[in-house]
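Student: can't give you the sequence, but here's the structure:
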């Protein structure tokens, strides 16, 4: 099963977009799934349903941080720079492919903070947009982890 398939499956089980993407990378990045799920809960629907940066993209950024982030005082500034570069490349590629990194834009202005917006999301099957973003985030994060 690919990471994207694993993440889509998790999302269909009821986990949010950020949780689903981070879950797909957690074990390989040294994070236990339960901690990863708790950590990423607040990042769903563009961070706490504020529809800022896409939760699926946030999950991938967390995975990149786990793999490449500075962990202690003995690691130098180059560790941070490498992580930032990978995150920037990921976000550029995500925006180029999806059209934006912002949840509200990806969901065509649908306001998930209102009951009307939640109904619109369901009626217009915008879940498919989220699943596409989850797949894309997994694929691009995997690429970011393989290059260099």
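Tutor: Sure, I can see it. All values derive from a computational prediction rather than experimental measurement.
Student: switch to C-alpha atoms for all contacts and neighbour counts from now on
Tutor: Noted.
Student: and the residue nearest the centre of the chain, what helix or strand is that in?
Tutor: With distances taken as Cα atoms, centre = their mean, residue 56 lies nearest the centre of the chain, 2.5 Å away. Using DSSP states H and E, residue 56 falls within helix 55-68.
Student: In addition, the following structure is provided for comparison:
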């Protein structure tokens, strides 16, 4: 899985937002083509809402968890509870490590204290996602 973390970092260096960087690096794990993953996560950069929301690396990783765990049962959505649990685990682990999950807080926009760089957030989200995916197998 270390290769996926490096791919995510390279994606970000190419101009992908943090959500796209993660989702595109893991799209093969969930059987989604990279172009679709790229399009679906385009709005997840800059912490959704220009730094006002959750870090894109986190939301990109949660997107992958949803793809991986969902039964896609449209008539009786029966997998969302487990997906919520997995998402909560990812968010809590990230927050425990970095003291925040909101983009502007991580970047120190209001405090002038940077908690984590975008690359660091991508690395952390990737590591946490790898751990959760390994436990799912």
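Tutor: Okay, I see it. None of the values given here were measured: they were computed from a predicted structure.
Student: correct me, but the residue nearest to the centre of the first structure touches residue 18?
Tutor: Yes: the pair residue 56 of the first structure / residue 18 is scored as a contact, 4.6 Å apart, by Cα atoms under 8 Å.
Student: For those two, list the residues in contact with both.
Tutor: residue 44 (Cα atoms under 8 Å, 6 or more residues apart in numbering).
Student: and the residue of the second structure positioned farthest from its centre, helix, strand or coil?
Tutor: Relative to the centre of the second structure, the most outlying C-alpha is that of residue 75, 27.3 Å out, by Cα atoms, centre = their mean. With DSSP: H, G, I helix; E, B strand; the rest coil as the basis, residue 75 of the second structure sits in coil.
Student: and the biggest helix by length in the first structure, how far out from the chain's middle?
Tutor: Ordering each helix of the first structure by length in residues (DSSP state H) puts helix 77-98 first. What separates the centre of helix 77-98 of the first structure from the centre of its chain is 13 Å, taken as Cα atoms, centre = their mean, to the nearest Å.
Student: mean shift between the helix or strand hosting residue 20 of the first structure and the second structure?
Tutor: Assigned by DSSP H and E, residue 20 of the first structure belongs to helix 17-26. In the superposition with the second structure, the average deviation recorded for helix 17-26 of the first structure is 0.5 Å (mean Cα distance after the TM-score superposition for the first structure).
Student: corresponding residues in the second structure for that helix?
Tutor: Helix 17-26 of the first structure lines up with residues 18-27 of the second structure when matched by TM-score structural alignment.
Student: hmm, who's touching the matching stretch?
Tutor: With contact meaning Cα under 8 Å, 6+ apart, stretch 18-27 of the second structure is reached by 4-5, 7-12, 33-35, 37-38, 41-42, 44-46, 55-61, 63-64, 118, 122, 125-126.
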